[in-house]
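Visitor: with the input below, show me the fold.
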Amino acid sequence: MRVLNPFNGKQTITDLIALGVSRREAELNVRRGSGRTLRFDGVPQVLAHGIVAEFGRVGGVANAGPSAYRGHSAPDDALDLILLGTVIQFEMLAGALAATGGGLEGAVHQALASTTWGAGVLRMGPHAIDLGRRVGVMGILNVTPDSFFDGGRYFDPDRAVERGLAMVQEGADIIDVGGDSANGEAAAIDAAEEIRRVGPVVKALARQVAVPIAVDTHRAETAAAVLDLGATLINDITGLSDPEMASVIGRGDAGVCVMHILGVPKSFPAKWHYRTVLGDIIRFLETRTDLAISAGVRRDRICIDPGIEFGKLIGQDLDIFRRIPELHVLGFPILIAASRKTMIGNVLGLASKERLEGTAAVNAFSIARGAHIIRVHDVQSMVRIARMSEALVGLTIDGTPMERCRSDGKIVDVEETLG
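Guide: Down below sits the predicted model:
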């Protein structure tokens, strides 16, 4: 279950129509509903009818349709529900569900709590970033000859280290070193070549900078090697698909970013089918983060990434941005990696070198919708985007509440703000 937290009423109408509700009824229900919109997926039919009846009894608006998950982790007669109502009405529903057993009342409370959930401290080895106070900026450092944007520019280890040092000066909170491009046109390499590329850079930067060094890899062998060299975060674009990856990370105190992917790196999936895009992503990430925790990785060392462009059509990517709040139900900081991607190029009709402004728009919007880390090529520009976006969403300037900051930058005393 998750709170839909729609970007606007039109999005909720679209969801209701997809559930089988007529457009006229969907528009009416959006006008009648207020406060929160919760979705239940794969509810057994008898229980679903009971929920619809009980929620209607307390004044909420309930809509039901055949479940997208029938025959796939749900009974063949299962229904999906979209409920619109106030927090009080949902709390009354949770009380009624407590009598049925099955834990659904807890799911309601968890979903409601996600609307006020805030990320805390993300820990990576000895490093920590308080993502409840500021947005993290992860700088991309590709030590490859064939990455889609900067392939070859930092393939030389010395140039890569120089660029990493510059990123720190520009304000990067994390440096993400990658040695194997996910570009579909990039050559296939093995772990030995990946380690040969990234190892010297990770070792040098870990000794010279005070920020955590991440490595973008889906191979446990590579992860083990770079963690020994000083990396403190593994950014796995396959969501721990290597059977040994979780245990490699869990043996120490490193962090991990678990990404959703449909298919495998370097190729499009055989099918683009999702039962529901966010529902499938959440299920995948929940399973893989549970795997990490069971292997010994603490919750405060995990962040998640919905995987923009990795097995998604452009419309699905755009929908993910709008639906970022739905990912909060998992309770992990959210990383968005959309820098200069083809999705932006297709929307704007621009080559990768001309996608700076599009990237800025995507990152600012993602932060406004609840992202906590942005992964970027253009560190200095995107740090500025992040700082301005923080102000707009109500975070702080250097720890000082906005309501005490004068336009000239000086901080006023608390007494001066009182009537």
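Visitor: going forward, measure contacts and count neighbours with C-alpha atoms only.
Guide: Will do.
Visitor: report the buried residues of the host helix or strand of residue 346.
Guide: Using DSSP states H and E, residue 346 sits within helix 342-348. Using 16 or more other CA atoms under 10 Å as the test for burial, helix 342-348 gives 342-345.
Visitor: can you give me the helices in the stretch 151-300 of the chain?
Guide: 157-170, 191-208, 220-229, 245-250, 277-294 (DSSP state H, counting those that start in this stretch).
Visitor: another for comparison:
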Amino acid sequence: MPESWFVPTIAAPRRPIGRQVFDFDRQIVVMAIVNRTPDSFFDGGRTYGLESAVAAALAAAEAGAGWVDIGGVPFSPDTPDVAVADEIERVVPVVEAVTAVSDVVVSVDTWRADVAAACLAAGASVVNDTSGLRDPELAAVVAVSEATLVITHSRAEPHVHLRAPRYDDVVTEVRAFLAERIEHAVGLGVPESRIVIDPGHDLNKNTLHSLDLTRRFAEIAALGLPTLAAVSNKDFVGEATGLAKPDRLAPSIAAAAVCALAGARILRMHDVAASVAAATMIECILGFREPAFLAHNV
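Guide: The predicted model follows:
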């Protein structure tokens, strides 16, 4: 096994998030994806309706997801702009409905402070900011709450293309960016104990960059904070395998497993049941949990 592969120790690993407590030294949590958008890159609007979005979130929790990530705006700049009021109208009712009946951790996928504030007031306990904390007001919203903040590496402004991104060493540069953003967030009042990091597979990166981040994921996790891997069905998975989106489950789980073995503790995935089963197996392999039962050759 290469020297760069290891399971890092996470400072203060037991984290209360919402109504849950996770031990990120010995637990791999699946974050389900529910996009209340008509133009989601993967499902094409399957959960755009309110009832469909709520049902999908609750089904994910029933299937073993520890988190549900709710988004109202696609990341892709090729989709139409969504006004702040419209984003709030999309996501807040889902947050309210899910948190009213489930203890699953609910996060909101947004870079906008007003949306984050509305969702936290509605019951969300995580803000998943894919912009790299470009809006300091968002950090201020999180700072005065009990919420957790996900800081993601992203070089471009939200909803803006970065064509043909260039890095001298993508892993080193992503790690340095995240370290600086952690310091920045702490300076704005967000305790380090409430920060999760995400290297941002495919975000302003090409397939070779995302593959490098995957094989060297341990270098990101070595920052010592719970680290999220968002690899499910992404373009780098399709380009690596030549598979269309409906056929990317197996390689998505393979990529997530590599990240988990190298220190990822939150896996943002579309197929919850398969991903939970994979996470359970990884936890057994790593000695984090006992097998469900022993019968073979006992």
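Visitor: that older thread, out of the helices of the stretch 151-300 of structure 1, which is closest to residue 322 of structure 1?
Guide: helix 277-294 (10.7 Å; CA to CA).
Visitor: just checking, what packs against the closest one?
Guide: Applying 3 or more CA pairs under 8 Å, 6 or more residues apart in numbering; DSSP states H and E, one finds that helix 277-294 of structure 1 contacts helix 245-250, strand 255-259, helix 314-322.
Visitor: same thing but 7 Å
Guide: The contact analysis (3 or more CA pairs under 7 Å, 6 or more residues apart in numbering; DSSP states H and E) places helix 277-294 of structure 1 against no helix or strand.
Visitor: whereabouts in structure 2 does it align?
Guide: On structure 2, the counterpart of helix 277-294 of structure 1 by TM-score structural alignment is residues 170-187.
Visitor: and for stretch 208-227 of structure 1?
Guide: So stretch 208-227 of structure 1 sits over residues 101-120 in structure 2, by TM-score structural alignment.
Visitor: do stretch 357-374 of structure 1 as well
Guide: Alignment of stretch 357-374 of structure 1 against structure 2: residues 250-267, by TM-score structural alignment.
Visitor: what about that stretch, distance to the chain center?
Guide: Relative to the centre of its chain, stretch 250-267 of structure 2 is centred 12 Å away, using CA atoms, centre = their mean, to the nearest Å.
Visitor: what's in contact with it?
Guide: By CA atoms under 7 Å, 6 or more residues apart in numbering, the surrounding residues in contact with stretch 250-267 of structure 2 are 5-8, 24, 27-31, 214, 217-218, 221, 226-233, 237, 275.
Visitor: which one's the longest strand in structure 2?
Guide: Ranked by residue count and defined by DSSP state E, the top strand of structure 2 is strand 29-35.
Visitor: what inclination does that strand have with respect to helix 84-101?
Guide: Interaxial angle, strand 29-35 of structure 2 versus helix 84-101 (axes from the mean of the first three to the mean of the last three CA atoms, to 10 degrees): 130 degrees.
Visitor: what is strand 29-35 of structure 2 packed up against?
Guide: Using 3+ CA pairs under 7 Å, 6+ apart: strand 29-35 of structure 2 touches helix 50-62, strand 67-71, strand 266-269, helix 272-285.
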